[in-house]
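Novice: Predicted coordinates and the sequence they were generated for:
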Amino acid sequence: MPRAEAQYEPEELFDEFGQYADGTELSQGELELEDRASLRRVAGLSTELTDITEVEYRQLRLERVVLVGVWTEGTAAQSEASLEELARLAETAGSQILEGLVQRRSRPDPATYVGSGKVRELSDIVASTGADTVICDGELSPGQLRQLEAKLKVKVIDRTALILDIFAQHARSREGKAQVELAQLQYLIPRLRGWGESLSRQAGGRAGGANGGVGLRGPGETKLETDRRRISKRVAKLRREIAAMDTIRATKRGRRVANEVPSVAIVGYTNAGKSSLLNAITGAGVLVEDALFATLDPTTRRSETPDGRAYTLTDTVGFVRHLPHQLVDAFRSTLDEAADADLLVHVVDGSAPAPEEQVNAVHEVLHEIAERRSDALPPELIVINKADAADEVSLARLRHLLPGAVVVSARSGQGVATLVEEIAQRLPRPEVAVDVLVPYARGELVARAHADGEVLAEEHTPEGTRLQARVHPDLAAALQRYVTNGSAI
């Protein structure tokens, strides 16, 4: 079983040899957690150089952030919950939250997102708190972004840019980094800004030469056009690289399908405990952290049902309200792991303030994937996690809202055995029933029946192994010559 990370304080977790104080080695997830913690920006830490003759001057500090949101629908509590989630996202990105504002409007202002009066109030707060960044709880148009920065005189980013920044920090694999870069460039292209003809390029070739003639010596390609062209070339290259990685992923997935190994995909809202549940079921030892989007690279592990049938369990990237479409497009191959599964295990955070809204957000993304693929979603098993941190009233309400859900605690192990049994009941079973007498010389067929099928009865006789089982069609064809009583049942 993986070691529970909560038993140790961060500063005493590891020694320089990657071991605990008791001499046991760290798992891969714990090593990743140590690496990620070592890169955190620290408030108040300064690396100013004392020697003024040094060429370089550096200062390391947290970004000081003011949050702003527009309440257009729903209740005040839902609006506050959305801003609190934005604060958690900003903290995950390494920011220090100073203040938060919400304005009640029927729709965001088309020019400045919030109204002109709220912009002046926001400007005063930025000046008084010393903030250097404003984060808006929505996706800003290029015009809104430009207007707000001109009026506030500080950097302004939106929810989409913030999520992309977190993904860029947490991506570890080559595929994950390429997917995040593609999403960032797709977001950046319409938001590039030019500075007029001052950064234009002189026309080249015959138009720029002495023989070009009057009227042909124009400004040429502007800096903005050059940037767009270079980004478009980079986007095309990333798409080719990701397509090649898709082929590798599809090959691995196809091999599992050919071997008739059922697959289970763990999906859910970010920080719902998906990786913890994978560790609890399989002992995978993947990274577990109380942070949003701690997992970006999918992890697949093999497991077995209580009756011995093998299946794969895949931990996928978490979802969030208003997940940027650029990410859904860039992470298409990763999300296809969920769409191609035989069963979806949908993990819900039972201790969250509004878990039903998280369930709706996950369903929105899943249906978007299904519409893009023109395919139906796999069956869904809802799992209410963090039962040890949720109160009984909330759990009772969730049981009523989500009938058939399994209540577990991945941290304590409560309900995990029940969940494994429920997964086994919902996995597709081999469809062909056989009654065969297999000679001992063909023991590999018996082994395949145990590994890929469901053995109902087994008896060792002088002639061979008498086997009653449910198997897949390819194995049933291989066993056909050993069928007793004339035919397969």
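Specialist: Done, it's in. Residues are numbered from 1 along each chain as shown.

Novice: Please make it C-alpha for all contacts and neighbour counts, starting now.
Specialist: OK.

Novice: Give me the residue at the spatial middle of the chain.
Specialist: Closest to where the C-alpha atoms of the chain average out (C-alpha atoms, centre = their mean) is Val317, at 2.1 Å.

Novice: got a list of what that one touches?
Specialist: When contacts are counted by C-alpha atoms under 8 Å, 6 or more residues apart in numbering, Val317 touches 267, 270, 293, 295-298, 334-335.

Novice: how about 10 Å then?
Specialist: Listed by C-alpha atoms under 10 Å, 6 or more residues apart in numbering, the contact set of Val317 reads 266-271, 274-275, 293-299, 331, 334-335, 338.

Novice: could you flag which of these are buried?
Specialist: The neighbour-count criterion (16 or more other C-alpha atoms under 10 Å) marks 266-271, 274-275, 293-299, 331, 334-335, 338 among these as buried.

Novice: Can you list which of the contacts of Val317 are found in strands?
Specialist: Members of those lying in strands (criterion: DSSP state E): 266-268, 299.

Novice: another one to put next to it:
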Amino acid sequence: MKKSAIRSADFHPAESNGAVPHDSAFGQAEADVYEAILAEEPSTGEMELADRNSLRRVSGLSTELADITEVEYRRLRLERVVLVGVWTEGDAQHAEDSLAELGRLAETAGSEVLEGLVQRRDRPDPSTYVGSGKVRELREVVVATGADTVICDGELSPGQLRQLEDKLKVKVIDRTALILDIFAQHASSKEGKAQVELAQLQYLLPRLRGWGEAMSRQAGGRAGGASGGVGTRGPGETKLETDRRRIHKRISKLRKEIAAMRTVRGTKRGRREANAVPGVAIAGYTNAGKSSLLNALTGAGVLVEDALFATLDPTTRRADTPDGRPHTLTDTVGFVRHLPHQLVEAFRSTLEEVTGADLLVHVVDGAEQAPHEQVAAVREVLTEIAEDHGAPVPPELLVVNKIDSVAPTRMAELRRLLPGAVFVSAHSGEGVEALREIIADRLPRPEVFVDALVPYTRGELVARVHSEGELVDEEHTAEGTRLRAKVRSDLASALKPFVGAG
């Protein structure tokens, strides 16, 4: 098979804005994360997305101080990157779509994409990912474009990472490090920050490097002379070994903290289940419009950004079906192709909200070129999570969002690709009311019929029947309120002493 580099048409050298490029937040992927973790200080990239819209003054950019937003400030210091991917399967369009998604991820992290390259190979080169010959070509592209960083569309081994940095003379990161950095920037809650830090540490641990080739031996001073002999004497434990030990200790602490938070989350979920409130989980690919749909259905006012992974912390809101039955809607973290396994493990407690739901609303971006591939990627992760918990994936309702930006011919194609899907626009409100009706039909209904005479002193039971059950008939008598209704099993147990009375 002929191996050749294919330049993606999706990327072109961007015009320089004249500013001196600096390292962005994700550009310090190892150094920043490592220092922040060991010092147990929050990373500078961890900020609310809403805070980026606040005005702030930046001096030295002109003769006068100027009010600019945080987004504009980030654009002034964007890191200049070159993307590279290895095409091992599928067609050329699939390879370029994957690289285009990597470009959107890089822009979300705060970088300027200069060029995108795809290398056709049977499998990634075990030493340099793209092969020694293509590394030289890649070096020429880096020099010609003035790039600061190379981002690889895959997870690099520590050896590949070291070889590429040595040969390209610029910083090299992989897809996993890029996604972890975006998560670190967007995490806001205590649980979200802990989950991201745990994932970063698990990724960083096997990639710690020594100080060049000179590394100390474990045995210190004369202690090494008696047993180890020549070559074992040194100052004692190396800095690398010390760092590994401290990171292992930090990982253990974070796992305990997340386990405690998981208990709290499980308690809240158990309280909703005890109250027989059905739950709906909104899941889907990142930037598919899940938060916008939650706002359209409930008026929750959740932060919405046209950015990947804008939502990391699940948001639960109460809603009512058109016939008045209460239920909860939970907005969850988005998925992406080749989601790092460290993130799946770290966010396991958050993703449990999906497996514990009565209905899964799977949101798909109708404006995407290959929505069926995104659907497959999401289902793969959901199946993995469900298997870990020994529970089946909840019943799925496929919802195609953003139809206001889809041409009629494309709509017909989507209906063929995704049969049974509901088509809505969270932005314009088109199809939202129909979606409410369908959600109401898919939610579990009360299944136990009761005929009870409830004393007036137990008015709370009558209120629960009205709010949680389906009332068939109600009659007020001298002894109390006679109710004929369909209710859930827990409410039926509470009404049992009054069934058949009178």
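Specialist: Thanks, I have the structure now. From a predicted model like this one, the values you see are computed outputs, not experimental measurements.

Novice: of the ones in strands among the contacts of Val317 of the first structure, closest to Val471 of the first structure?
Specialist: Taking C-alpha to C-alpha as the measure, Val471 of the first structure lies nearest Ile266 of these, at 26.1 Å.

Novice: Name the SS class of the aligned partner of Leu164 of the second structure in the first structure, please.
Specialist: Using TM-score structural alignment, the partner of Leu164 of the second structure in the first structure is Leu148. Secondary structure for Leu148 of the first structure, judged by DSSP: H, G, I helix; E, B strand; the rest coil, is helix.

Novice: And the residue nearest to the centre of the first structure, how close does it get to Pro403 of the first structure?
Specialist: Distance, Val317 of the first structure to Pro403 of the first structure, using C-alpha to C-alpha, to the nearest Å: 25 Å.

Novice: And for Val362 of the first structure?
Specialist: 17 Å.

Novice: more neighbours, these two?
Specialist: Using other C-alpha atoms under 10 Å as the criterion, Val362 of the first structure and Pro403 rank with Val362 on top: 24 against 9.

Novice: Aligned to the more buried one, what sits in the second structure?
Specialist: By TM-score structural alignment, Val362 of the first structure lines up with Val378.

Novice: Report the separation between its match and Glu368 of the second structure.
Specialist: Relative to Glu368 of the second structure, and taking C-alpha to C-alpha, Val378 of the second structure is found at 15 Å.

Novice: ok, now Gly289 of the second structure?
Specialist: Distance, Gly289 of the second structure to Glu368 of the second structure, using C-alpha to C-alpha: 12 Å.

Novice: For whatever helix or strand Thr108 of the second structure lives in, list every residue counted as buried.
Specialist: Per DSSP states H and E: Thr108 of the second structure is located in helix 92-109. Residues 95-96, 99-100, 102-109 are the ones in helix 92-109 of the second structure that count as buried (16+ other C-alpha under 10 Å).

Novice: in the first structure, what residues pair with that helix?
Specialist: Using TM-score structural alignment, the residues of the first structure aligned to helix 92-109 of the second structure are 76-93.

Novice: And stretch 266-278 of the second structure, by the same measure?
Specialist: Stretch 266-278 of the second structure lines up with residues 250-262 of the first structure when matched by TM-score structural alignment.

Novice: Kindly report the same for stretch 236-243 of the second structure.
Specialist: Alignment of stretch 236-243 of the second structure against the first structure: residues 220-227, by TM-score structural alignment.

Novice: cool, stretch 118-133 of the second structure as well?
Specialist: Using TM-score structural alignment, stretch 118-133 of the second structure corresponds to residues 102-117 of the first structure.

Novice: now what about that stretch, what contacts it?
Specialist: 67-73, 76, 79-80, 83, 118-119, 121-123, 136-149, 151.

Novice: Out of those, list just those in strands.
Specialist: Taking DSSP E, the ones among these that sit in strands are 67-71, 136.

Novice: In a markdown table: the residues you listed, plus neighbour count and distance to Arg228 of the first structure.
Specialist: Shown next, in a markdown table, are these (neighbours: other C-alpha atoms under 10 Å; distance: C-alpha to C-alpha, whole Å):
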| residue | neighbour count | distance to Arg228 of the first structure |
| --- | --- | --- |
| Leu67 | 22 | 30 |
| Val68 | 23 | 30 |
| Gly69 | 22 | 31 |
| Val70 | 22 | 31 |
| Trp71 | 20 | 35 |
| Cys136 | 27 | 25 |
